[in-house]
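Chemist: Give me the fold of what follows.
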Amino acid sequence: MAKETEEITAQDCDPLEDTKVSTKDVEALPEVNEDKVLDVYGNDEEHSIRYKTMSWVKCGVVMIAETIALGVLSLPSVLLTVGMVPGIILIIGLGVIATYTGYNLGLFRLNHPTVCNMADAGEILWGPFGKYLLGAGQVIFLVFICGSHCLTGAIAMNTLTDSATCKVVWSLVTGIVSFFLTLPRTLDRISYLSFVSAASILTSVLITIIGTGVESTPNGAPSNPDIIVKSFQSTSFYNAFSAVTDIIFAYAGHLAFFNFMAEMKNPREYPKALYLLQAADVTIYTLAGALIYKFTGQYTLSPSISSMSIILRKVTYGIAIPTILVAGVINGHVAAKFIFTRIFRGSRHLHEHTVIGWGTWIGLCALAWIIAWIISEVIPVFNDLLGLVASLFASQFTYGLSGYFWLFDNYGKWRRHPILTVINLLVFGLGLTILGLGMYASVKSIIVSYQTGQAGTPFSCS
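Modeler: Predicted coordinates:
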């Protein structure tokens, strides 16, 4: 495929000067001379702690472990709400868009090689205000995701132990184990856990598909039910869009992609990692959603593990524990790394084994998981609030901002790339639409939870 690119040049007078690139297609990222620019990690080949060590395969597996978690098993309930055909179209369509927006992040990072996280990108867009806005948004969203993994771990352990102890205890245990797994300083070390996590989620999904298929009666259904899978369901707009946000959240790994690129040996190979991720998640989401919904029909529960017998539920949750832990660990690691690099940017504590460096790193990891555990237990409507946070930030990190990044880098050149200009304007508009409608659906869900008495109580064992 033919490409039109502008030559990437390093500014001799200022090695931190942004380079520019423009392209008409998305087949391959252009080359950039990384030696001429300095990101937060600098040239770390001679240091004790080296960050730029991930291959594209390891990066892809880390992205899979961070993005694909047990949330995939909520997608069959989306099809129950919106119908089989519309649900599959939404899963595939939003996945294709997420692939393009993920590629745009790679282009932006090569145009601005000093970018290592969303705060760095925000600073390029809008100065100090953008740095603090996107930095705060990234950390808040990551900590909430960690909190959701504390709760998921508690649900899994309650199922495995027949509620042997209070849910609060199990969520605390999940947080403590996750804290210790977060301690490796580089994503390359975390990547080994990610291989286990990827195998865990694939096996869990496969067991759920087979289990719901072979069991004659889904959990919660009457004996010998007449299961009818409908192509369309009559539902309210609020319920329908609430279901769609589950799909959007399933693709919400983009907020950490800059961090992953910054720790790759060769960031130009990032598209390979992205395509590995997107091929995996679109395929798994589509097959899991369609097949499990076909087998459970109107008796579909969320997560779909609940649709199986207690024995299969225990088996599946047991196998899913690595995914529950590692997916949260990666998010906790990225949150702690963001603050850590802000504190020690340009300092020897970033690259050497010092007491101050390790003490600060351990403290930040502990702080991330303590806050995550507390907010998950204190907030009565945590899941609804998580949906609100996802609407605020996932809508932009995964969709809207990507279009804005491209428009920013190609300002003044839009007429030369009319098709891509229209596409990125639509992507930016999609992000704003998801933001508005997602907040509406989440706020209404919070109101309904209080009105119907479904809101929990702080530190509840139920």
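Chemist: From now on I want contacts and neighbour counts done on CA atoms only, so please keep to that.
Modeler: OK.
Chemist: Identify each buried residue in stretch 327-347, please.
Modeler: Judged by neighbour count using 16 or more other C-alpha atoms under 10 Å, the buried positions of stretch 327-347 are 327-341, 345.
Chemist: Farthest pair within those residues?
Modeler: The two members of the buried residues of stretch 327-347 with the most space between them (C-alpha to C-alpha) are Ala327 and Arg345, at 26.5 Å.
Chemist: distance between the longest helix seen in the chain and the chain's centre?
Modeler: Criterion DSSP state H: the longest helix present in the chain is helix 118-161. In terms of C-alpha atoms, centre = their mean, to the nearest Å, the centre of helix 118-161 is set 9 Å apart from its chain centre.
Chemist: what does stretch 205-212 give?
Modeler: Between the centre of stretch 205-212 and the centre of its chain there are 23 Å (C-alpha atoms, centre = their mean).
Chemist: what does stretch 318-328 give?
Modeler: The answer for stretch 318-328 is 15 Å, by C-alpha atoms, centre = their mean.
Chemist: Following up with a second sequence; could you model it the same way so I can compare the two?
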Amino acid sequence: MAMHDTSPNLNSTGSQKDKTPAVPPQDVFSYEAAEVSFVGVSWQGAAILITKFQIGLGVLSLPSTFHVLGFFPGLLCFVVLALMTGISGYVCGNARLYYPQLHNIGDAAELLFGRGARELIGVIYYVYLALVSGAAMLTTSVALNTLSDHGFCTTGFVGFICAVAFLMGTGFRSLEKVSWLGWVGVTGIILSVWTVAIACLVQDRPTAAPSAGPVDLDIRALPNTTFPQAMSAISNQLFAVGASGTFFSISAEMKQPELFTRSLICGQSFIIITDIIIASIVYGKVGQYLASPALGSAGLLIKKISYGIALPGLIVTAVLYSHIAGKYCFVRILRGTPDLQSNTVKHWTVWIGSMLLTATLGFIMVGVVPFFDDFLSLVGALLNPVLTNIIPGLMILFYVAERPTKYNSGIPRDTVAAAMDARHWLLRALDGFRRGWKTSVVIAMAAFIILTGAIIIVAGTYATVVNIQVSYAAGDVSTVFTCADDS
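Modeler: Just a heads-up that it's a prediction; the model follows:
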């Protein structure tokens, strides 16, 4: 890609490189006629996918974070995290306008630090997707246990959802075909959480409160908690809006990726507003008598109704995350080969195998980690910051250093090594302070995003592990692969 910097291209020893013809990196998917087309998502479809990837499991645990952090600090913390992930989503979704070879966040890591980083971040990304898919299976088992009055073994319910996620996720190979599921999923989740919110508003006293006498909701304007509990709550909040790492994959299958920002504004704004309103209503009316997940906060009848409405949305969450994870493996294996977009035996073998591996991994993770809030906190603390803070923040610095232009043909092959040299572009990024206050603000913002992510990784993971240990010691956690009722 042509850069604004016109200085000679130097290698690590300072000598000028031999000039070779620039061969631009190719888009991972062909826009020309192919047996299998992966480029067909409209900007509206992208908006609903963004909404569905962001809203789902996180909103169900958000009210409890207000109780732990205090309402006002909790609300402020959520808004800050939502704005940061919105910036990260903008960086991730629009990256292909500068570097069309990017398909996922692993490719972005390769651009920053080389092939080793691609494999490391790629594994983190894949495990994150499989974990969220597993969490959706776990939540769906709660719904099925609630609706059936524990009519079947919980592990059996999880296995059933695992099979559904595998079959549906495998049946649709492109996000264009899957995007319609997003409408179903978003509608189901929104209607269910509003059902609970309205029920909480009209009830005289929380269902879990004592049946007689005064009720102390223990509404906390300010925090009254321990450090591990606070960091666990912050990790939960990040999980609620932490899907921005998937936006590479959404943008990669858009018909007009230049419209991604429009999709992001529509989806992210809707998510933030909805989450704040729902969490505020439920916490304000239920207080310390919150259920986990929050759909159980308004009594058994409303719980069954809300889970019945939410069930399609919970299944769609498992399907979408399984699909994106399977697509990562699929593209990683077949990228650059004719089999990627051809109906060959190898194509179908890799695709089905990738989906089967993902669904199975999600099932195993759910069986081994049978708890909800701490499970989301662990994912939010250990993996989310890498995908929503660290890599996007470093990409911002990379843009400051390289100053790429949109719609160009990409970085020439003979300069990829130099572009990936972290020592060079990091120093050039820091030198950007000399360009004026606007660039300085961008650098400071990137540094804040990276630092916040690093703090959450260290402190949030420690806090979540402590909370899990406490839960096990208190006997609040069931055994692995249990048949016990989790509703």
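Chemist: Fetch the TM-score of the aligned pair.
Modeler: Once superposed, chain against chain, the TM-score is 0.89 (TM-score structural alignment, normalised by the length of structure 1); 434 aligned residues with a C-alpha RMSD of 2.0 Å.
Chemist: matching residues in structure 2 for the longest helix of structure 1?
Modeler: Helix 118-161 of structure 1 corresponds to residues 105-148 of structure 2 when matched by TM-score structural alignment.
Chemist: and the longest helix of structure 1, how far from structure 2 on average?
Modeler: With mean C-alpha distance after the TM-score superposition for structure 1, helix 118-161 of structure 1 departs from structure 2 by a mean of 0.8 Å once superposed.
Chemist: helices or strands up against that helix?
Modeler: Packing partners of helix 118-161 of structure 1 (3 or more C-alpha pairs under 8 Å, 6 or more residues apart in numbering; DSSP states H and E): helix 167-182, helix 310-344, helix 355-378, helix 382-394.
Chemist: Of all those, which one comes closest to Ala221 of structure 1?
Modeler: helix 310-344 (14.1 Å).
Chemist: measure stretch 23-33 of structure 2 end to end?
Modeler: Distance between the two ends of stretch 23-33 of structure 2: 22 Å, counting by C-alpha to C-alpha, to the nearest Å.
Chemist: coming back round to it: return the angle between stretch directions for the longest helix of structure 1 and helix 167-182.
Modeler: On the basis of axes from the mean of the first three to the mean of the last three C-alpha atoms, to 10 degrees, helix 118-161 of structure 1 is oriented at 130 degrees to helix 167-182.
Chemist: Helix 310-344 and helix 118-161 of structure 1, what's the angle between them?
Modeler: Using the same axes, to 10 degrees: helix 118-161 of structure 1 against helix 310-344 is 150 degrees.
Chemist: from the buried residues of stretch 327-347 of structure 1, which is closest to Pro458 of structure 1?
Modeler: Using C-alpha to C-alpha, the buried residues of stretch 327-347 of structure 1 come closest to Pro458 of structure 1 at Gly328, 21.7 Å.
Chemist: contacting residues around that closest one?
Modeler: By C-alpha atoms under 8 Å, 6 or more residues apart in numbering, Gly328 of structure 1 lies in contact with Glu66, Ile145, Cys146, His149, Ser178.
Chemist: at 7 Å instead, please
Modeler: Going by C-alpha atoms under 7 Å, 6 or more residues apart in numbering, Gly328 of structure 1 touches Ile145, Cys146, His149.
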